[in-house]
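Participant: Following is a predicted model, sequence given first.
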Amino acid sequence: MQLTGITNQKIISKQTDEIKTQQKEKSFTEILNVAKTPVERNIDDMIGFGSIDGGRQLATAFYAEESTEENPIVILTKGPKGEELARIAINDIDTTFATKTEMFALCSYLDDKGKTDKSAFGSFETLRAVEEMSTHNGFMKTTSDGVRADSVEEKFNWQELTRKVAELVLSSKNMIQYLKVKNLNNAMSQY
């Protein structure tokens, strides 16, 4: 009897290990797709849109129903009629150690509240320019061939990156870009 119990336990353990391995291999988006269901939202309520994953998918930002002025909460979705990707409490964001997903929510919120120099595509596009310039100028880690993986869940010190890029564009006498980056840096310094 004990021998049979041990054998069955090993089989169950092996099956459990295989399931865990399969789950680890699933991407962050695949896991979210299983967990979330589409919710139709009014496009007039959208506070931001953009690509947080290198252009592969459009994300939109809306306020959550439980959001308040004191505790704003932003929901990110796959397009205005797509499933929820993330629910982010703005006051919990630390811009010295934040993901691109968190920064998209924060930029959408800051734009909606008029706290940034909202360009045609919002301050998140300015942040994406900061990211590209940071990669190009060696402020962000890259592979040996100068490429940086576009991970939406990797955390960066966005305060430091925007400060460095602001200095860089100021030294090149690009005042329009400098003012956009400096304004964004000032707006997000509260978080």
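Facilitator: Happy to help now that I have it.
Participant: Please make it C-alpha for all contacts and neighbour counts, starting now.
Facilitator: Noted.
Participant: Stretch 68-76: which residues count as buried?
Facilitator: Neighbour-count burial for stretch 68-76, with 16 or more other C-alpha atoms under 10 Å as criterion, is recorded at 72-76.
Participant: With stretch 102-115 instead?
Facilitator: So for stretch 102-115, counting by 16+ other C-alpha under 10 Å, buried means 102-111, 115.
Participant: any idea which residue sits dead centre in this protein?
Facilitator: residue 101 (1.1 Å; C-alpha atoms, centre = their mean).
Participant: The structure to be compared is supplied as follows:
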Amino acid sequence: MSLLISSSLYDPYIQNNNDGALKKETVKCCNRATSIGDVDEHSQSSLNTGEKLGVTSFGDKMYVATYADCSTEEEPVVKVGQYEVRINDVNPNNATKLELFALMSYLDKNGALNNRGISSYSKIKAFSYQAEANGYCSGLDDIEKIFSQKRDWISILNNAKETFLGNSETYHQALEIDKMIFSLSCKW
């Protein structure tokens, strides 16, 4: 069975995301002028490039997160479809859903979140639907927004946490959200 991973359908939406960590792969991975936050094109990867970090779907397409060829331990770069996400540039207070997926896949793989069970990204998706049901945010699965709309995922999680704290049956989920928020807030 082969799986076709394509993002060309969503290129118009991604082109609107010029200021984020999301970059469309050009001729060669990380083949850009070196500046703060960029990876030198001569950097050698010390990570297992091509290793699967996570899998998700946006719309009717499946996406696999892997280390990009130019990824290093100091400057991790996660490739999702045809796009590179520079992990050090992702801010969960201002990230697209694709950037969040890359970040959470990276953090899970490196044990930074001490996650058990389903992926941290899947948990965030499930928790964020509560915030959407609360009316706090909307269009979480809108394909036009996944690649281009920046969201404050910490605030979205906090909104869901407040709802879960008010119910004894969901109190444990609120504590899990709190741990996740703390872990994400330590860097940003």
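Facilitator: All right, it came through fine. Just so you know, these numbers come straight off a predicted model, no measurement behind them.
Participant: Tell me where the longest helix sits in the first structure.
Facilitator: Of all the elements of type helix in the first structure, the one with the most residues (DSSP state H) is helix 2-25.
Participant: Make a markdown table out of the buried residues of stretch 68-76 of the first structure and add secondary structure and distance to residue 16 of the first structure.
Facilitator: Formatted as a markdown table, the entries for the buried residues of stretch 68-76 of the first structure read as follows, by DSSP: H, G, I helix; E, B strand; the rest coil; distance: C-alpha to C-alpha, whole Å:
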| residue | secondary structure | distance to residue 16 of the first structure |
| --- | --- | --- |
| 72 | coil | 40 |
| 73 | strand | 37 |
| 74 | strand | 36 |
| 75 | strand | 34 |
| 76 | strand | 33 |
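Participant: Now these in a markdown table, please, with extra columns for distance to residue 130 of the first structure.
Facilitator: Supplementary listing: the buried residues of stretch 68-76 of the first structure in a markdown table, determined by distance: C-alpha to C-alpha, whole Å:
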| residue | distance to residue 130 of the first structure |
| --- | --- |
| 72 | 25 |
| 73 | 25 |
| 74 | 23 |
| 75 | 24 |
| 76 | 21 |
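Participant: picking that back up, what's the matching residue for the residue nearest to the centre of the first structure over in the second structure?
Facilitator: When the second structure is aligned by TM-score structural alignment, the residue opposite residue 101 of the first structure is residue 98.
Participant: So its match is in contact with residue 146, correct?
Facilitator: Yes - proximity of residue 98 of the second structure to residue 146 meets the contact threshold set by C-alpha atoms under 8 Å, at 6.3 Å.
Participant: longest single helix anywhere in the second structure?
Facilitator: Every helix in the second structure considered (DSSP H), the longest is helix 171-187.
Participant: Can you give the distance of that one from its chain's centre?
Facilitator: Helix 171-187 of the second structure has its C-alpha centroid displaced from the chain centroid by 16 Å (C-alpha atoms, centre = their mean, to the nearest Å).
Participant: Other residues contacting it?
Facilitator: When contacts are taken as C-alpha atoms under 8 Å, 6 or more residues apart in numbering, the neighbours of helix 171-187 of the second structure outside the stretch itself are 92, 112-113, 127, 154, 157-158, 160-162, 164-165.
Participant: what separates the residue lying farthest from the centre of the second structure from residue 157 of the second structure, distance-wise?
Facilitator: Most distant from the centre of the second structure: residue 168, at 30.1 Å, with distances by C-alpha atoms, centre = their mean. Taking C-alpha to C-alpha, to the nearest Å as the measure, residue 168 of the second structure and residue 157 of the second structure are separated by 18 Å.
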